[in-house]
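Peer 1: Below: sequence and its predicted model.
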Amino acid sequence: MAISLTEAAAAQICRNIDKRGGGLGVRLAVKPSGCSGFMYSMDFVDDLKDGDEVIERDGAKLVIGIESLPFIDGTEVGFEKQGLNQTFVFNNPNAVSTCGCGESFSIDK
């Protein structure tokens, strides 16, 4: 599995965990939804499940469930600030298209 975190994404995950008051890390999942078929979901996680993979960088932990791995293998998770907006961004080589709003994506299966 080749999923990676940028330095900015790792720092933001650490800030979010600190703001929350603790936790193991953040779970990245792919769910059927949105205009293009799939949507990324990020939620705090306190416990690991069987089959979870953990990506660590600079103290940040990104947890990925086995069911999401085929959709995001090779993805680089980043974090960008543009003006007042800030968001996690996903450079996913498996995504063949994204919707206009940028919230969902499709893949070839």
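Peer 2: On my side now, so go ahead.
Peer 1: can we go C-alpha only for contacts and neighbour counts from here?
Peer 2: Noted.
Peer 1: For the residue nearest to the spatial centre of the chain, identify the helix or strand it belongs to.
Peer 2: The structure's the chain has its C-alpha centroid closest to residue 28; by Cα atoms, centre = their mean the separation is 4.0 Å. Per DSSP states H and E: residue 28 is located in strand 25-33.
Peer 1: Could you list the buried residues of that strand?
Peer 2: 25, 26, 27, 28, 29, 30 (16 or more other Cα atoms under 10 Å).
Peer 1: In TSV, list those along with distance to residue 58.
Peer 2: As requested, these are exported to TSV (distance: Cα to Cα, whole Å):
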residue	distance to residue 58
25	12
26	14
27	17
28	17
29	21
30	24
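Peer 1: alright, now check it against this:
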Amino acid sequence: MAIALAPAALERARRFLADSPDALGLRFGVTRTGCSGWGYVVDIAREEKPGDAISEQDGVRIYVDAQSQAIVDGTEIDFAQKGLNQEFVFRNPNAAAACGCGESFTTDPTK
């Protein structure tokens, strides 16, 4: 399981986690949503769940649930600021297409 944080995302994650002293790290995964099928979920990990894959980068732990692992493996997470908007940006080699609104993505079922 390989998840990478770009420098901007790593800095944002550190600030995010510093505000939650009970945080173990970030929880990253997917949920069924939108018109294409999958949407990303980023939250604070407060507990380790059975089946979690855990990676660590420069002191930030990333917890990925068992269902999400194959879908997000190899993803690079970045953080972008455009004017007043701020968002995590995902570069996922498993994403085959995204919906027009950008809310969700699909994967190649043959992989």
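Peer 2: That came in fine, so what should we check first? On a predicted model such as this, the values are computed, not experimentally measured, just so you know.
Peer 1: correct me, but the residue nearest to the centre of structure 1 touches residue 44?
Peer 2: No: between residue 28 of structure 1 and residue 44 there is no contact under Cα atoms under 8 Å: 9.1 Å.
Peer 1: picking that back up, what is the burial count for the nearest residue to the residue nearest to the centre of structure 1 once chain neighbours are set aside?
Peer 2: Here the nearest residue to residue 28 of structure 1 in space, its sequence neighbours aside, is residue 42; by Cα to Cα, 6 or more residues apart in numbering that works out to 4.8 Å. By the criterion of other Cα atoms under 10 Å, residue 42 of structure 1 has 14 neighbours.
Peer 1: thinking again about what came up before, need the counterpart of the residue nearest to the centre of structure 1 in structure 2.
Peer 2: Aligning on TM-score structural alignment places residue 28 of structure 1 opposite residue 28 in structure 2.
Peer 1: what's the closest residue in space to residue 43 of structure 2 that isn't next to it in sequence in contact with, if anything?
Peer 2: Excluding the flanking residues, the one nearest residue 43 of structure 2 by Cα to Cα, 6+ apart is residue 27, at 5.1 Å. Residues in contact with residue 27 of structure 2 (Cα atoms under 8 Å, 6 or more residues apart in numbering) are 41, 42, 43, 44, 45, 62, 63, 64.
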